[in-house]
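Student: Here you go, sequence then predicted model.
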Amino acid sequence: MKDKYGREINYIRISITEKCNYRCFYCMPQDDDIDVTIAEKEWISSQEIIKLVEMGVQLGIKKVRITGGEPLVRSDIGDILKGISSIEGVEELCITTNGSLLYEKLDILKKYGVTRINISLDTLSSKKFKKITKVGDLERVWLGIKKTLESGIEVRINTVIIKGINDDEVEELANLTKKYKLDLRFIELMPIGEGRNYSGLSGVEIREILKHGGLELYNLNKQEGASEYYTLKDGKGNIGFINPLSNCFCSECNRIRVTSTGDLKQCLNKKSNLNIVEFMRSGIAEEELLEIISNEIYNKPKKHLFNSINEKEEKLNMNKIGG
């Protein structure tokens, strides 16, 4: 369906857990005494997730992305994917992961119809990877990436460049697209939760680094959702730029989000107006529930307000929103 600004909303991102086996410093508080998770009994259930997608399809949803936290920590991930992939009308089923469990879980993802896997990876240095994630094993992640490439499932690596942390790796990361048939996407650091404490590089700044390093970008004139794609000479894959802060793409936004506790979010930047799972559990009629969801989609805000102070700004960390 369309919102009141005429945007076709056909994409839903569902966080199935805020739990993560990493603790990246720009995503979560680093104090071990700070609890960053909630009780599993409060998570949206596999049956509720499937029902939510079924209703979404009735409203025009065609693409589903499963996120977290780290979605692969859920023991019922297979049931969730199986149920979604069986819904007529779902054209794309994707998942975003930190890659830590990808090697072990890939067969389940392939079996139940995952068409694309996005892996969050900010460095190619094992030492730096441990610093960023606190507990991560870079070698294990690469085993999962290589296995996924061999499986034929499309691979996208999402990279956030942070000043003083990994801004010396821009060229090396970009060169992955010369070696592997994958998309490497540079995503601007979002000023959400712990991310407010750090400074990221804009897409323009990253392009300048590549230019000074002798890496010429060839514009593919390809725009896919939030991403604008380029390639390097002799590149096997593509380089994407997602620049929500320096180049707002809200006029093209086609998505809504649901958190692991069922909050329906019209925009990443905006606090949720309602908890859709509470309505589902109340026994409300499906027709009425569809009307409630339709109203939220229709009233999706015109644009984010990341660059301004506003009372409706989301204060949660990314793991609790859904990456």
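Tutor: In hand now; what should we look at?
Student: all contacts plus neighbour counts: C-alpha atoms, from now on.
Tutor: Noted.
Student: And the helices in the stretch 51-200 of the chain, which stretches?
Tutor: With DSSP state H, counting those that start in this stretch as the criterion, the stretch 51-200 of the chain has helices at 77-85, 102-111, 126-133, 138-151, 170-174, 176-179.
Student: Of those helices, which is nearest Gly240?
Tutor: Across the helices of the stretch 51-200 of the chain, the minimum distance to Gly240, taken as C-alpha to C-alpha, is reached by helix 170-174, at 9.7 Å.
Student: Show residues contacting the closest one.
Tutor: For helix 170-174, contacts defined as C-alpha atoms under 8 Å, 6 or more residues apart in numbering pick out 123-124, 161, 184, 206, 209-210, 213, 215, 239.
Student: please redo it, this time with the cut-off set to 10 Å
Tutor: Here helix 170-174 makes contact (C-alpha atoms under 10 Å, 6 or more residues apart in numbering) with 121-124, 157, 159-161, 166, 183-186, 206-207, 209-215, 231-232, 235, 237-240.
Student: Kindly give a single ChimeraX line that selects the buried subset of these.
Tutor: Buried residues among these (16 or more other C-alpha atoms under 10 Å), as a ChimeraX selection:
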select :121,122,123,124,157,159,160,161,166,183,184,185,186,206,207,209,210,215,231,232,235,237,238,239,240
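Student: let's bring in a second one:
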Amino acid sequence: MRALPAHPENSDTGRALLDPFGRAITYLRVSVTDRCDFRCVYCMSEDMAFLPKRDLLTLEELDRICSTFIAQGVRKLRITGGEPLVRRDILTLFRSLSRHLDAGDLDELTVTTNGSQLARHARDLAACGVRRINVSLDTLDADKFRRITRWGDLTKVLQGIDAAQEAGLRVKINTVALKGVNEEEIETLLEWAHGRGMDLTLIEVMPLGEIDGLRIDQFLPLSLVRARLASRYTLSDLDDRTGGPARYMRVKETGGRLGFITPMTHNFCESCNRVRLTCTGQLFMCLGQEDAADLRAPVRASECDEPLRQAIVDAISRKPKGHDFIIDRRHARPALSRHMSVTGG
């Protein structure tokens, strides 16, 4: 498999990206595809229309944009989708980006995945310098898993997690809390994850994209979940930060870490250090806002990185203070029409 060409780095390496509120942007989440081999009920409609492949950034263009961000102070890259590991030749991008780890310009290269392709990719990811991954998993019940994902195979995901741990990758489990679906299984998931040395992060369902059904019927406030867990376990707040929006607690009885991501009940924007790049080259400065900057145009217009660098600087200057997610109870419509798989999970 051919390697991506090393693109000349931006020479302006000493300047950090600062937003209007003085927050340094050091974390870039990159969606490499909007496609996924699952159709999770809170994320997609069953009959999804995916983007034409010609609209997607090439792997070379993705590498160039990521490298330009790194030259301006980004220290963490997370590769997302859709399901990133279904993109053809995706390991080529990981191998190319690993040069920034080797050079010391990047602290972490990581990935969020549904785990379906992990069994065959885990060792290669580790060889590219990936040290930890997030796996999205909402239940340990095979029948329920198929209902949530519509056609996912839990056995393959569990085999992928096994392969990842065998390859030396640290695994964190991400679980979307769904009212009436998996809320009674959270304790089981917690003890299973911690029993295998994995962190567990619980996530409130987000009002992004049209789905089949109503999100108000799915929404489970994590404040209620936390109160219930506190009646059974000894929970203590931690100051740990991994660059994302989770707040962490230590569970005394299991010794493991438990995270909470609460975009609905507790806005986590005050320390936001991240932006999101879509697979079509749109840069979203905030997950919960529609404002985006087109980075595909400057990449394709010039081989010089300066127009791209300036487009990034201009975009960061528009980063808002925070989002205002609301599940519309009157009209049952999402806060934003785009799906999470387009923006990047």
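Tutor: Alright, I've got the coordinates. Since we're looking at a predicted model, the values are computed, not measured.
Student: for the helices of the stretch 51-200 of structure 1, which one sits closest to Val277 of structure 1?
Tutor: Nearest to Val277 of structure 1, of the helices of the stretch 51-200 of structure 1 and by C-alpha to C-alpha, is helix 77-85 at 15.9 Å.
Student: which helices and strands does that closest one pack with?
Tutor: Contact here means 3 or more C-alpha pairs under 10 Å, 6 or more residues apart in numbering; DSSP states H and E; on that basis helix 77-85 of structure 1 packs against helix 46-58, strand 63-67, strand 92-97, helix 102-111.
Student: Tabulate those (CSV), appending distance to Arg257 of structure 1 and mean neighbour count.
Tutor: Converted to CSV, those look like this (distance: least, C-alpha to C-alpha, whole Å; neighbours: other C-alpha atoms under 10 Å):
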stretch, distance to Arg257 of structure 1, mean neighbour count
helix 46-58, 11, 19
strand 63-67, 9, 24
strand 92-97, 14, 21
helix 102-111, 21, 17
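Student: Can you check which of the ones you listed gets nearest to Ile293 of structure 1?
Tutor: Of all the helices and strands packed on helix 77-85 of structure 1, helix 46-58 sits nearest to Ile293 of structure 1, with 8.5 Å by C-alpha to C-alpha.
Student: about what we covered before: tabulate the helices and strands packed on helix 77-85 of structure 1 (a markdown table), appending distance to Ser227 of structure 1.
Tutor: Putting those into a markdown table (distance: least, C-alpha to C-alpha, whole Å) gives the following:
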| stretch | distance to Ser227 of structure 1 |
| --- | --- |
| helix 46-58 | 24 |
| strand 63-67 | 16 |
| strand 92-97 | 16 |
| helix 102-111 | 24 |
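Student: Report the contact partners of Phe219 of structure 2.
Tutor: 42, 176-180, 204-207, 264, 327.
Student: roughly how far apart are it and Gln282 of structure 2?
Tutor: Going from Phe219 of structure 2 to Gln282 of structure 2 by C-alpha to C-alpha, to the nearest Å gives 28 Å.
Student: cool, and Arg241 of structure 2?
Tutor: Arg241 of structure 2 is 27 Å from Gln282 of structure 2, by C-alpha to C-alpha.
Student: Looking at these two now, which is surrounded by more residues?
Tutor: Gln282 (19 against 10; other C-alpha atoms under 10 Å).
Student: Give the equivalent position in structure 1 for the more buried one.
Tutor: Superposed on structure 1 with TM-score structural alignment, Gln282 of structure 2 falls opposite Asp263.
Student: I figured its match hits Ile276, correct?
Tutor: Yes: between Asp263 of structure 1 and Ile276 there is a contact at 5.9 Å, judged by C-alpha atoms under 10 Å.
Student: which residues do the two both contact?
Tutor: Common neighbours of Asp263 of structure 1 and Ile276 (C-alpha under 10 Å, 6+ apart) are Ile44.
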